[in-house]
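**Q** my questions are about this predicted structure, shown below with the sequence.
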Amino acid sequence: METSETKQWIVEALIRLLKRKNYSDITITNITDEALLGRRTFYRHFKSKDEVVELISLQLVDGFADRLLVEKAETFDEIMKTYFTFWEENIELFLLLNKARLLYYIEENIETMIVKVALKVGHVAGDTADAMKIVENHKYEFAYKLAGFWKLTLVWSEEMPRKSASEMSQLIVEFMGVIR
């Protein structure tokens, strides 16, 4: 995902502010002051601070897809290891977004985001419409698995010490009964 340098400055400013303030207390002026930009510049790129959170979420999902490609993760076990390795490397941001209750964008759009990842890495053929048909045909199974998997990720992220990516992969493979 390509992002302009200015958008990235705004993203980074919001992240820095979240380390010091509650999301509800952060204003557009706070963000622009932190980014050393004018309010007009902010509004050229975003309509609201929620759109900045949306971009952060999309960047994370895109980063995960890129990581799958680099790792050439194909099997369920490899995908799980890559998934938890990715989040471990981004744990500070994940925990920050969770503490600020800003993981909602990922949670509300998880099906679409998983489809984007699957298409980008080639695990699903066709286009977004084709992939969404697959999701629709298996919507209950998909919803059940994604909700459980997301909750598992939240529990793991708060664990201290956290299990390693390999330990999590092994655990999930075992309780889901997946053949390696």
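**A** Right, received. Where do you want to start?

**Q** when you work out contacts or count neighbours from here on, use the C-alpha atoms and nothing else.
**A** OK.

**Q** list the buried residues of the longest helix along the chain.
**A** Determined from DSSP state H, the single longest helix within the chain is helix 49-71. Buried positions in helix 49-71, judged by neighbour count with 16 or more other C-alpha atoms under 10 Å: 49, 52-58, 60-62, 64-69.

**Q** stretch 135-142 now?
**A** Burial within stretch 135-142, assessed by neighbour count using 16+ other C-alpha under 10 Å, is assigned to residue 135.

**Q** then stretch 82-91?
**A** Buried, per 16+ other C-alpha under 10 Å, within stretch 82-91: 82, 83, 84, 85, 86, 87, 88.

**Q** ok, second structure coming up, stack it against the first:
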Amino acid sequence: MNGQERLAEQSRAWLTEALFVLLQQENYNEITVKKIAEQAQLSRRTFYRSFKNKDELLNYCSDQLIQKYLNQLKNLKIQKMNFEQVLTVFFEFWWSEREKVRALIKQNLFILLLAKITPQASKLYQEFKAPWHIDGSLNEIEYIMNFSVGGFWNVLNTWLAKPNPEQPQVMVETLLKSLKKLSQN
């Protein structure tokens, strides 16, 4: 990566930070490109070098969060993990990003992440081949992944929307306990 590419990447990072700061302070509809650029201490011209508008920046931010999570999953030896360990990774990752997620939830923008990750879920499912995954047709796998991702996303949305969310390990224990009860019925 050359110097100009590094500078552009740093500018995008500052713009991303600025957007999340502003999301915690005011309504997304009232946030302007000018406000984002000022918060990032960059010019509007610098903003427009990377993004057409604030919606494109928001999409970029969502993509970055999703990619960061997916990269973390890809780095795991998931075939050797049990379901409890996967839940722990899930909750600890999103706990580490909770301020961003909470800002998105507060603005009713969190659904963007769900819309972005759902199509990728089936591909990941096939790639990981974890021991608890079902065997089946692509259609069956797509349905189970959409069901799973939707459920996890709703739990995540409910959990991090709370003023004082539980610690990640409490969430893991709660989900394991609940899933065990469901499987016994």
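**A** Looks like it came in fine. Treat the numbers as computed from the prediction; the structure is a model and nothing was measured.

**Q** TM-score for these two?
**A** Once the chains are laid over each other, their TM-score by TM-score structural alignment, normalised by the length of the first structure reads 0.77; 168 aligned residues with a C-alpha RMSD of 3.0 Å.

**Q** next structured bit after the longest helix of the first structure?
**A** helix 76-89 (DSSP states H and E).

**Q** give me the range in the second structure that that next one lines up against.
**A** Counting by TM-score structural alignment, helix 76-89 of the first structure pairs with residues 83-96 of the second structure.

**Q** so how much does the matching stretch differ from the first structure once superposed?
**A** Its aligned residues in the first structure lie a mean 1.1 Å from stretch 83-96 of the second structure after superposition (mean C-alpha distance after the TM-score superposition for the first structure).

**Q** give me the contacts around that stretch.
**A** Where contact means C-alpha atoms under 8 Å, 6 or more residues apart in numbering, the residues beyond stretch 83-96 of the second structure that reach it are 69, 78, 101, 132, 156, 167, 168, 169, 171, 172, 176.

**Q** and stretch 6-24 of the first structure, by the same measure?
**A** 26, 30-32, 34-35, 42, 45, 52-53, 55-56, 93, 96, 100.

**Q** again, only this time at 6 Å
**A** 31, 34, 35 (C-alpha atoms under 6 Å, 6 or more residues apart in numbering).

**Q** which stretches of the second structure form helices?
**A** 3-23, 33-40, 44-50, 54-74, 83-96, 98-106, 111-128, 138-161, 168-184.

**Q** relative to residue 157 of the first structure, how far out is the counterpart of residue 63 of the second structure in the first structure?
**A** Taking TM-score structural alignment, residue 63 of the second structure has residue 58 as its aligned residue in the first structure. Distance, residue 58 of the first structure to residue 157 of the first structure, by C-alpha to C-alpha, to the nearest Å: 19 Å.

**Q** ditto for residue 141 of the first structure
**A** 24 Å.
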